[in-house]
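Visitor: kindly generate the corresponding structure for this input.
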Amino acid sequence: MRKNSIKNTRINGEVQKELSTIIRNEVKDPRIHPMTSVMAVEVAPDLKTCKAFISVLGNKEAKDATIQGLNKAEGYIRRQLAKNLNLRNTPEIRFILDESIEYGVNMSKLIDDVARRDASLGKTEEE
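Guide: Below you'll find the model as predicted:
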């Protein structure tokens, strides 16, 4: 199975949906922040490994604690994934902190600040 095949894309989507449900409803670790999202999942074509990109809305300590909690609960999450999905192999999950949303929000704020500053400078020059 190739990395970008239709089958692999469908498996990625199913694993992502199931991981989100497991993390939200079944994992009871207090370290895992309530505002945790599974942004993307990349399952290897041989179904042995999986990268789960996790986004956490919170400060640095909350993000670190959430990743630690998810790593500790990896065995449980993997077992639930095997129970809920019918895959030949249940992949080993690596949780990776995804900060792309936060980066995008910061960039958008910087662009707005520059636009606002340019607009105010333009008004003073016209007067």
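Visitor: when you work out contacts or count neighbours from here on, use the C-alpha atoms and nothing else.
Guide: Fine.
Visitor: now do the SS call for the residue nearest the centre of the chain.
Guide: Centroid check for the chain by CA atoms, centre = their mean gives Ile54 as the closest residue, at 2.5 Å. Here Ile54 takes the strand state, with states given by DSSP: H, G, I helix; E, B strand; the rest coil.
Visitor: repeat that for Val38.
Guide: Quick answer, by three-state DSSP: Val38 is strand.
Visitor: test my guess that it contacts Thr21.
Guide: No: Val38 is beyond contact range of Thr21, at 9.5 Å (criterion: CA atoms under 8 Å).
Visitor: and for comparison, fold this next one:
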Amino acid sequence: MARSRPIRPARVASVVREVIARTLTFDIKDPRVIGVTVSDLEVTGDLQEVRVYFHVDGGPQRVAEATAALERAAGFFRRAIGEQVRLRLTPRLIFRHDASLEYASRIEARLAELGLGAGAPK
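Guide: Here you go, the predicted structure:
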């Protein structure tokens, strides 16, 4: 019998996302993370690695600053996760910028230029 995606990584992702978002909001004081939002998480099947996808407004310089700040705070996030999530090993965190919102904005702008946007007549 074939199994679908394991439930445990999905549950762990949900809790880890909550811990990271709360820690970002209330505990991290680095001004480079202001405006950073977690858009998605991927947890490996062995629960040892978490890819954290984030969004931040601004250009490439702002993204680089936010990435550096998040990577610098990775130990702080891991400690918070270790205190709040029952796992044998605290997963390694990998931070990646989620460019999907910018991509969607560019597509919408292009469609609007062509008169095919959401407000265009049918």
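Visitor: what's the TM between chain one and chain two?
Guide: The TM-score (TM-score structural alignment, normalised by the length of the second structure) is 0.85; 114 aligned residues with a CA RMSD of 1.7 Å.
Visitor: ok so, going back, show me which of Val38 and Thr21 of the first structure is the more surrounded one.
Guide: Between Val38 of the first structure and Thr21, counted using other CA atoms under 10 Å, the more crowded position is Val38 (22 against 15).
Visitor: can you tell me how far that one sits from Gln16 of the first structure?
Guide: Distance, Val38 of the first structure to Gln16 of the first structure, using CA to CA, to the nearest Å: 7 Å.
Visitor: need the residues touching each of those two.
Guide: Listed as contacting both Val38 of the first structure and Gln16 by CA atoms under 8 Å, 6 or more residues apart in numbering are Ala52.
Visitor: how about the helices in the second structure?
Guide: Ranges of helices in the second structure, per DSSP state H, are 7-26, 60-72, 74-84, 100-113.
Visitor: so which of the ones you listed is nearest Leu93 of the second structure?
Guide: helix 74-84 (6.5 Å; CA to CA).
Visitor: what's the average distance of the closest one to the first structure?
Guide: Superposing on the first structure and averaging over aligned pairs (mean CA distance after the TM-score superposition for the first structure), helix 74-84 of the second structure comes out at 0.9 Å.
Visitor: wait, what's in contact with the aligned residue in the first structure for Pro91 of the second structure?
Guide: If you follow Pro91 of the second structure across to the first structure using TM-score structural alignment, you land on Pro91. Residues near Pro91 of the first structure by CA under 8 Å, 6+ apart: Val43, Leu47, Lys48, Thr49, Cys50, Arg78.
Visitor: if we use 7 Å, what do you get?
Guide: Contact analysis of Pro91 of the first structure by CA atoms under 7 Å, 6 or more residues apart in numbering lists Leu47, Lys48, Thr49, Cys50.
Visitor: show me the residues you listed that map onto strands.
Guide: Residues of those located in strands (DSSP state E): Thr49, Cys50.
Visitor: and the contacts of Pro91 of the first structure, which are buried?
Guide: Leu47, Thr49, Cys50 (16 or more other CA atoms under 10 Å).
Visitor: go ahead and confirm the last one touches Leu19.
Guide: No: using CA atoms under 7 Å as the test, Cys50 of the first structure is too far from Leu19 to be in contact (11.2 Å).
Visitor: please identify the buried residues of stretch 62-71 of the first structure?
Guide: Ala62, Lys63, Asp64, Thr66, Ile67, Gly69, Leu70, Asn71.
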